[in-house]
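Q: quick one: sequence plus predicted model below, questions after.
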Amino acid sequence: MDNNYFTEKIAPKNKTAQENTQPKQTQPVNIPDDLTEHRANHDGKSAAQPAKPAPVKQTQPAQPVNIPDDLTEHRANHPDNKREEKRPERRENSPKNDGNRAPRQERRDVPRREKKPAESGALTEIIGVRFKDVGKVYYFAPGGVQFEQGDQAIVETARGVECGEIVLTNRKVPESTIVSPLKDIIRKATQADIKQLEERRRQEKEIMQVFGDKIAQHKLDMKPIDVDCTFDGSKILFYFTSDGRVDFRELVKDLASVYRTRIELRQIGVRDEAKMLGGLGICGRPFCCSSFLGEFQPVSIKMAKEQSLSLNPTKISGTCGRLMCCLKYEQNCYEEFLRTTPKVGAYVETADGKGRVCETNLLTGILKVQLDKNPDAPITVNKADVKLLKDGQVRISRDEARALKGLEDK
């Protein structure tokens, strides 16, 4: 391309653009101190001359508006004026208005339903009912009926209508010790009710035999334990034990087709099994759980350790294979002895010198202490004759915990 193109076409344009972009130099304006002569010479061109005030438009005086006291007619003639319709309502409900506030006063007069806490000294009358030979005692309201020990009563429970034995006669207890409200008894058992209860117990033996046959027919890994029929016959409960989970849906369908009522299967543990079946313990007496214990209490290996018992599974476990329930009976006494007696491993000071406790007898308070100066010959002292320097702890070794792991009921 010819270089003259840039010289003649583009260059002059660029040059002009550069000239146009340069700011123009303005001449300095001489502003005199006195502007009287300037205003006289520029009378029609002065921009600083103040603008003439706009003529004031004369308005006619406002006519007085007659506002009636009753706005009913005005609202009827102006139904679209919602703003005027709402304003009187705000004034009526406004706290500054001294007018009629009847609607709000009426709502305040309505009392609210609030649950009042039970008085600390309030008493309520109860009776205790037990449904099993050895089971939990449930409280009911007698409903004005007087009962004697051993009477039968018809009551309504979560399982249905049941017939139970009165083990606690009419008495008054504080309301804070029970769960309110109590259910009332239906009636005192009659001779017809007792005959019906005996008939249910006879049917349970026959149902138990059918239950065992059905388990063998379906080839299920479960052991039948007991059968319980409700008083009104609306439900039959089957109790069984098993090492694991069992799919008994087909068994339930089969039993329901035979008895035409509601069927419920419950898997129980070995402790409940011993409670239902009963037997004799290693002490030669009937099981505590099947004799007088209403509920099972938690028992741990630490209790046997604190009572200085031999941690031999065959000596501290019952027929059910769990720790004996009787370990719980004297645990409170042993805990009190442990607070006042130095434990094994405690560092004490005796009249013969300082040493470490190697054996204790919580019941007698006799200690065996290995002195620092002669550890091979422990001395026997009373706990009242020593000064505790550092107490020990009752600990279970890993080997003991591993050997007794299956005895605790989880």
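A: Looks like it came in fine. Residues are numbered from 1 along each chain as shown.

Q: rest of the way, CA atoms for contacts and neighbours
A: OK.

Q: which residue is the nearest non-sequential neighbour of Leu388?
A: Counting by Cα to Cα, 6 or more residues apart in numbering, Leu388 lies nearest to Val348, which is 4.6 Å off, once chain neighbours are set aside.

Q: that neighbour touches Leu367, doesn't it?
A: No: assessed by Cα atoms under 8 Å, Val348 is found out of contact with Leu367, at 10.5 Å.

Q: need the overlap of contacts for these two.
A: Common contacts of Val348 and Leu367, defined by Cα atoms under 8 Å, 6 or more residues apart in numbering, comprise Val357.

Q: second one coming, line it up with the first:
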Amino acid sequence: MFAVVGIRFKKAGKIYYFDPADLPIERGSFAIVETARGVEYGEVVIGKKSVSEGDVVLPLKRVLRIADAKDAAQVEENKVAAKKAFTICQQKIADHGMEMKLVDVEYTFDRNKIIFYFTADGRVDFRELVKDLASVFRTRIELRQIGVRDEAKLLGGIGPCGRILCCSSWLGDFDPVSIRMAKDQNLSLNPAKISGLCGRLMCCLKFESDTYDADLEVADVK
């Protein structure tokens, strides 16, 4: 068994396990950890608990320290800098005449990297854009192409149900959704009624799918 804490880096992001060592970390606090992207700031959403080896990816990275007010201020500064970087990158994209849509910009906590998220209809050769951005920001640049579902998750919005999008408010992972789920639930197959803001089938079709599958199995037995 391994002692772990679950940390989330975005509001509706995935939860990752880290080794808390001997730190007095509690749920709801914030921590500084080392990730594959570099040093990051995240919220502890799962307090200390023990899990089996099959539930973690070894070796576990350790929590470096509990975050303080200075770290929180750094996060806010990074958000302000990211907004400025967004404007600069948009202008660079226009200068190069590139067919891509910039969706979001994010600094890693230690500012060793800036990540630019974008959407495009196909593959994009952004090598010259990266060179331009690197000359401006003097740090590592990553351009990451994302899909329409990830775009909706980053931007947020109000779904057809009148609620904030599940993907941007609490849904950590995207589960596969099929038209069969809509059929089993006797829903209209009109794309406008079963599609979310992203244009794909609504994630909520998956929520009750297992219940309908169970009902169909009972009906088959009868």
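A: Structure received. What you see is a predicted model, and the numbers here were worked out from it, not measured in a lab.

Q: fetch the TM-score of the aligned pair.
A: For this chain pair, the superposition-based TM-score is 0.96 by TM-score structural alignment, normalised by the length of the second structure; 222 aligned residues with a Cα RMSD of 1.4 Å.

Q: more crowded one of Val348 and Leu367 of the first structure?
A: Using other Cα atoms under 10 Å as the criterion, Val348 of the first structure and Leu367 rank with Leu367 on top: 25 against 21.

Q: can you find the partner of that one in the second structure?
A: In the second structure, no residue is paired with Leu367 of the first structure according to TM-score structural alignment.

Q: over to Ser308 of the first structure?
A: So Ser308 of the first structure corresponds to Asn186, using TM-score structural alignment.

Q: wait, is its match part of a helix?
A: No: counting by DSSP: H, G, I helix; E, B strand; the rest coil, Asn186 of the second structure is not part of a helix but coil.

Q: separation between it and Pro176 of the second structure?
A: 19 Å (Cα to Cα, to the nearest Å).

Q: same question for Asp71 of the second structure.
A: 37 Å.

Q: the more surrounded of those two?
A: Per other Cα under 10 Å, whichever of Asp71 of the second structure and Pro176 has more neighbours is Asp71, with 17 against 9.

Q: going by secondary structure, the more buried one is in what exactly?
A: helix 69-96 (DSSP states H and E).

Q: and that helix, what does it pack against?
A: The contact analysis (3 or more Cα pairs under 8 Å, 6 or more residues apart in numbering; DSSP states H and E) places helix 69-96 of the second structure against strand 101-107, helix 127-137.

Q: tell me who's in contact with the residue mapped onto Cys320 of the first structure from the second structure.
A: By TM-score structural alignment, Cys320 of the first structure lines up with Cys198 in the second structure. Cys198 of the second structure is in contact with Val148, Arg149, Glu151, Ala152, counting by Cα under 8 Å, 6+ apart.

Q: kindly tell me how buried the second one is, as a neighbour count.
A: The reference is to Arg149 of the second structure. With other Cα under 10 Å as criterion, Arg149 of the second structure counts 18.

Q: quick one: secondary structure of it?
A: Classified using three-state DSSP, Arg149 of the second structure is helix.

Q: now check the first structure for the residue matching Asp110 of the second structure.
A: In the first structure, Asp110 of the second structure lands on Asp232 (TM-score structural alignment).

Q: same thing with Ile164 of the second structure?
A: Per TM-score structural alignment, the equivalent position to Ile164 of the second structure in the first structure is Pro286.

Q: burial count for its match?
A: Pro286 of the first structure, neighbours per other Cα under 10 Å, totals 14.
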